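> Here is my input; please provide its structure:
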Amino acid sequence: MLGGIALRHRYDDDLGQIGYGIRPSARRRGLASWALAEMLREARTTLGLDRVLIPCLADNVASARTIERNGGVLEGIRETGDVRVRRYWITLTA
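Predicted structure coming up:
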């Protein structure tokens, strides 16, 4: 097991629609970018979504870069309790 990714069928304003994680020993191999790209394709083709929300911790630079490489546009940074979260939207194209 190198990591996991989940596509939520219901919109959740705090969790977003896609969440992922890669085992530390498997990072820096492009796995997160690949998995996110595949999940975006699934969100478009199977669920018919035209955009998705993907949050990440504000200090998680690697995840922010992965999301941005896949077309993520930063909506802003929110305080959720004692955690700061970046919120990205990705528009899904045909």
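> contacts, neighbours, all on C-alpha from now
Fine.
> what about the strands in the chain?
In the chain, the strands defined using DSSP state E lie at 3-7, 18-22, 51-57, 73-80, 83-91.
> Can you give me the neighbour number for the residue lying closest to Ala64 once chain neighbours are set aside?
In space, Ala64 comes closest to Cys56 once its chain neighbours are excluded; the distance is 6.7 Å by CA to CA, 6 or more residues apart in numbering. When neighbours are defined as other CA atoms under 10 Å, Cys56 has 21 of them.
> ok, now how distant is Cys56 from Asp50?
Cys56 sits 20 Å away from Asp50, taking CA to CA, to the nearest Å as the criterion.
> ok, now Ser25?
The value you get for Ser25 to Asp50, if CA to CA is used, is 34 Å.
> Alongside the first, I'd like the structure of this one:
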Amino acid sequence: MGVWKALILPDGWAPITTYFCMKSGAILGSVRVRHGSNEYIENVIGHIGYETRPAARGKGVASFLLAWVRDYVVPDSAIVTCSIDNSASQKVIENCGGVYLGNYTDESEGTVMRYRLART
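All right, here's what the predicted structure looks like:
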């Protein structure tokens, strides 16, 4: 195990911090926060991305991670997106206070739902 730190990122890439939710040494989920913004972040992938281990889905891990980042990491507000077909993620974002901004269609990612998540 170690800590990795990128010193030089390619042009246009925003630095990312990753946080993990763990129980008994197992990673249940992770959340990434992108620092900075560009058109792709604002419209397609958002400032925050998260995933939950399949065995931990439906147990509140994603909601916990997103709410924690909202309350302790996001400086003011952030864009969060999910695939238009991902109703579970849509529910997580809305339950954490995400305000629907509309859909955006990207050639490589398809149609995503865009939300603004504000610090509480």
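> What residue in structure 2 is paired with the residue nearest to Ala64 of structure 1?
In structure 2, Cys56 of structure 1 lines up with Cys82, judged by TM-score structural alignment.
> That match against Arg114, yeah?
Yes - the pair Cys82 of structure 2 / Arg114 is scored as a contact, 7.0 Å apart, by CA atoms under 8 Å.
> So Ser25 and Asp50 of structure 1 - more neighbours on which side?
With neighbours defined as other CA under 10 Å, Ser25 of structure 1 and Asp50 compare such that Asp50 has more, 14 against 8.
> Which residue is the nearest non-sequential neighbour of that one?
Leu92 (5.0 Å).
> count of neighbours near Gly36 of structure 2?
With other CA under 10 Å as criterion, Gly36 of structure 2 counts 13.
> what does Glu51 of structure 2 give?
16.
> Please report the distance of the residue positioned nearest the centre of structure 1 from Met1 of structure 1.
Closest residue to the average C-alpha location of structure 1: Ile54 at 3.9 Å, with CA atoms, centre = their mean. Per CA to CA, Ile54 of structure 1 is found 22 Å from Met1 of structure 1.
> Ok, His9 of structure 1 next?
23 Å.
> Which one's more surrounded, those two?
His9 (11 against 6).
> Looking at structure 2, name the residue matched to Val73 of structure 1.
When structure 2 is aligned by TM-score structural alignment, Val73 of structure 1 is paired with Val99.
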